[in-house]
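Asks: Have a look at this prediction, sequence included:
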Amino acid sequence: MASPTAATITPTGITAPTYAQVLAYLQAQCRSIYGADVYLEADSQDGQYLAVQALAISDANAATIAAYFSYSPSTAQNAALSINVKINGITRAIPTNSQDDLTIIGQAGTVINNGIAQDQAGNNWMLPATVTIPPSGTITVTATCATIGAVTAGAGQINKIVTATRGWQSVTNASDASAGAPVETDPALRARQKTSTALPSRTVLEGTVGAVAGVAGVTRYVAYDNDSKVTDSNGIPGNHLAMVVEGGDATAIASAIASKKGPGGGTYGTTSITVLNVYGMPIIISFFRPTYQAITGAMSLKALPGYTTAIGAAAQQAVSDYVNQVAIGGGPSGTVEWADALTAANSVPGSTTFKLTALTLSGPSGAGAPDVPLAFNQAASCTPASVVLTVT
């Protein structure tokens, strides 16, 4: 029979006594040996010794519970989660560099080796090791910023050729760069693991989404399948699949879509890549890169005892973090939701030291009502400095 201080596993899961329960049990056992009048309070040597033993037992129970939960991707954390997801053929994303799709124009047959383009801020963007300009004179390739982290570049800002090559005439980026990301968080990795299980899917769409989610560097994605015969409200033609994908190599994404999409259906988007299908035939795959919508905020706080500027800055950061994790297209609601931003601000440590008296979110089209709508291919972006804080 297990000691009442040990963790136990039952059909409903694992449980363990609290530190206070363990300490009370040890004290009771000690009194049963030495008598009920033995002094075991915290200011006694015997009491402190029992407390050390109780803490050691409680820590061992906590480690046992953590090990128990580490076997499931839904509850594992940190290194344990990284190990678990390998069974699905994926790994935790490491810090990444910003990427953008560049349109290369030049003479047909020109080979660009280790090409480098530059944006207006002086950041270098590395082309694939070898780029061959096709007979059309135009090719789209994914360039990677040489500087790690969230380097930004607006549409048309990457327009300078650094490695001059005969036959390479111009370079530009049709869309904003996809900013680099930090180490993938546990919630994001769990969500990607759940999506990756759709590869051997029940539907073609699930398989296509799962394949795109598994492309290295892809951070956010959404699929729109218009299976009707008429153009839908998003402008997607009938019988076409439109995917909006942030991050990842454009050719790898196109290959993933081509490998899983159903026959006969077209693809729709502003980025078009020619790849080979399973029969070795060239086909054009189109998809969208997200366009970024800057979201700003105005937040008013009433300071209470204990309030500090650090707490106010944490509230600004919380609103910014919420906006930046909103799904492409705003998710099911199609918006950056005011209520969720409000909840984020009120959930920071120290939130009892202030009253949030007002919060307004605004997008390029003006103030929200109170939510800020997003188009199907738009992604929200926000910085803490964009959330203006007023404290009274």
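Replies: All right, it came through fine.
Asks: going forward, measure contacts and count neighbours with C-alpha atoms only.
Replies: Fine.
Asks: Could you look up the SS state of the residue nearest to Thr165 when sequence neighbours are not counted?
Replies: Once flanking residues are discounted, Thr165 sits nearest to Ile112: 6.6 Å by CA to CA, 6 or more residues apart in numbering. On the three-state scheme (DSSP: H, G, I helix; E, B strand; the rest coil), Ile112 is labelled strand.
Asks: show me where the stretch 151-300 of the chain has helices.
Replies: All helices of the stretch 151-300 of the chain, identified by DSSP state H, counting those that start in this stretch, fall at 186-196, 204-213, 250-260.
Asks: Would you mind giving those as JSON lines with distance to Asp43 and mean neighbour count added?
Replies: Listed next are the helices of the stretch 151-300 of the chain as JSON lines, based on distance: least, CA to CA, whole Å; neighbours: other CA atoms under 10 Å:
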{"stretch": "helix 186-196", "distance to Asp43": "42", "mean neighbour count": "18"}
{"stretch": "helix 204-213", "distance to Asp43": "58", "mean neighbour count": "23"}
{"stretch": "helix 250-260", "distance to Asp43": "66", "mean neighbour count": "22"}
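Asks: In JSON lines, list the ones you listed along with distance to Asp101.
Replies: Shown next, in JSON lines, are the helices of the stretch 151-300 of the chain (distance: least, CA to CA, whole Å):
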{"stretch": "helix 186-196", "distance to Asp101": "23"}
{"stretch": "helix 204-213", "distance to Asp101": "17"}
{"stretch": "helix 250-260", "distance to Asp101": "7"}
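Asks: Please compare the first structure with the one that follows:
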Amino acid sequence: MATPVCTIDENGIHAPTYQACLDYFKAEYRGIYGQDVYLENDSQDGQLLALFALALHDANSMSVSVYNAFSPSSAQGVGLSRVVKINGLRRNVATSSTVDLRIVGVAGTTISNGAAADDAGNRWLLPVNVTIPPAGEITVTAIAAQPGDMKAAPDTITTIATPTRGWQSVTNPSDAVPGAPVERDAALRRRQAVSTALPSRTVLEGIVGAVASISGVNRYRVYENDTDITDVNGIPSHSIAFVVEGGDAQTIAETIARKKTPGAGTFGSTTVTVIDAYGVTHDVRFSRPVQVDISVAIVLKPLAGYTTGVEESIKQAAVDYINAVEIGGGEARVVEWGEVIEAIKSIAGKDAFRLVSLDLSSPGGPGTPDITLAFDEASHCDIADVTVSIAP
């Protein structure tokens, strides 16, 4: 009879089933005590062999888990956090909301432990020391003083909370990036896969890998216009355009400047001044995504086993998919209605309800049924934006 323990070959690891383990013990037992011995489930000897088989099956399962923990594509939890260190990565911890602020003032002014405030009175903390360059303005990334999903629409952070001589004004050209929970396994796997592009053969792949590895970066998208004319997105000829959610603006700009080829242009709504090794200043441009808030209206028919827990899982599945859609919506540039349905149908309680209808909507109107995104837009959804109704 085949071995009851795990085997490893060129195709990976293979573990026998619990029944195979039990059959092995029964066969060996009968080989010792005779073929006529009674070993069914209602016998003491049969129950003892079942315990042996279960223990062996559990050990086999543990061996499979250990084997899988050595690969980023199959490792989970702490094991995944450890294995990605070989790529110089760390799992992103829970973060506060961040926002890019445009600071205007007298050249040479140093702002120490500065803070700005939005229209709702929330404080946003600047880096410890900010020095206004000769151009008279600088873009820095501020962090919300309070943890959690702090929101701020464009041009709503306009109050200088720590008045400093020479600091004249502050504003946020783009939406704040919501604080994120601890990075999920799926997101860390995607980031690990992209990080391997750092030593790539193409320059653009190398820049993408470097930007993706920056602490705090959640989603990102890069566009390249290698033609002689401005493209449909407004990107000038022979330029690259990064759209980056999260991460420090100065670090992102310095990374792009360090990795890109000489003479290649950068395009975006955020401009950061970078000083090279020779003391020459360069304006590096990239964009922060424009947040598109998406609402989901679900109508379903509950079946046996439907609970409030199932309803919460439905909402979370929709939120997780929408918040994971890449900036610009992928090749089709949409948040796909069908993918939201697939995400909901994949939850553990999928047999406890029947989906009657699902509608997506955004500030631009209802989906048809998908939601179309511009090249620099990022979809966003909160649990509160998902409603579940019971069909009459």
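Replies: Structure received. Quantities reported herein were computed from a predicted structural model and do not represent experimental measurements.
Asks: can you tell which of the helices of the stretch 151-300 of structure 1 is closest to Pro237 of structure 1?
Replies: helix 204-213 (16.6 Å; CA to CA).
Asks: Tell me the mean distance between the closest one and structure 2 once they are aligned.
Replies: By mean CA distance after the TM-score superposition for structure 1, the fitted helix 204-213 of structure 1 averages 0.9 Å away from its aligned residues in structure 2.
Asks: quick one: that helix to helix 186-196, angle?
Replies: Angle of helix 204-213 of structure 1 versus helix 186-196, following axes from the mean of the first three to the mean of the last three CA atoms, to 10 degrees, is 140 degrees.
Asks: Ala54 of structure 1 reaches Pro17, doesn't it?
Replies: No: applying CA atoms under 8 Å as the test, Ala54 of structure 1 and Pro17 come out as separate, 10.6 Å apart.
Asks: Specify which residue of these two has the higher count of neighbours.
Replies: Between Ala54 of structure 1 and Pro17, counted using other CA atoms under 10 Å, the more crowded position is Ala54 (23 against 17).
Asks: Assign the more buried one to helix, strand or coil.
Replies: Put simply, Ala54 of structure 1 is helix when judged by three-state DSSP.
Asks: In contact with it, which residues?
Replies: 19, 22-23, 26 (CA atoms under 8 Å, 6 or more residues apart in numbering).
Asks: now do Val131 of structure 1
Replies: Neighbours of Val131 of structure 1 in contact, by CA under 8 Å, 6+ apart: 111-113, 141.
Asks: Nearest to Ile33 of structure 1 among these?
Replies: Nearest to Ile33 of structure 1 among the contacts of Val131 of structure 1 is Val141, at 78.1 Å by CA to CA.
Asks: host element of that closest one?
Replies: strand 138-148 (DSSP states H and E).
Asks: how big's the offset between that strand and structure 2?
Replies: Relative to the matching residues in structure 2, strand 138-148 of structure 1 has an average distance of 1.5 Å after the fit, by mean CA distance after the TM-score superposition for structure 1.
Asks: Give me the angle between that strand and helix 250-260.
Replies: In terms of direction (the same axes, to 10 degrees), strand 138-148 of structure 1 departs from helix 250-260 by 120 degrees.
Asks: Can you give me the buried ones in strand 138-148 of structure 1?
Replies: For strand 138-148 of structure 1, the neighbour count (16 or more other CA atoms under 10 Å) marks 138-146 as buried.
Asks: circling back to that earlier point, for the helices of the stretch 151-300 of structure 1, which one sits closest to Arg92 of structure 1?
Replies: helix 186-196 (6.5 Å).
Asks: Please list all residues in contact with Val391 of structure 1.
Replies: The neighbours of Val391 of structure 1, taking CA under 8 Å, 6+ apart as the test, are 300-303.
Asks: Taking these, please make a PyMOL selection of just the buried ones.
Replies: With 16+ other CA under 10 Å as the burial test, the buried ones among the contacts of Val391 of structure 1 are selected in PyMOL as follows:
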select buried, resi 300+301+303
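Asks: from the contacts of Val391 of structure 1, which ones fall inside strands?
Replies: When DSSP state E is applied, those are split such that 300-303 fall in strands.
Asks: which stretches of the stretch 151-300 of structure 1 form strands?
Replies: For the stretch 151-300 of structure 1, the strands defined by DSSP state E, counting those that start in this stretch occupy 158-161, 168-173, 220-226, 240-246, 266-268, 271-276, 282-287, 291-294, 296-303.
Asks: Quick one, which of the ones you listed gets closest to Thr91 of structure 1.
Replies: strand 220-226 (15.8 Å).
Asks: how big's the offset between the closest one and structure 2?
Replies: Looks like 0.5 Å for strand 220-226 of structure 1 (mean CA distance after the TM-score superposition for structure 1).
Asks: ok, back up a step: how do the contacts of Ala54 of structure 1 look in structure 2, which are kept?
Replies: Mapped onto structure 2 and checked by both residues aligned by TM-score structural alignment, their matches' CA atoms under 8 Å, the contacts of Ala54 of structure 1 keep the contacts 19, 22-23, 26.
Asks: Thanks again, I'm all set now.
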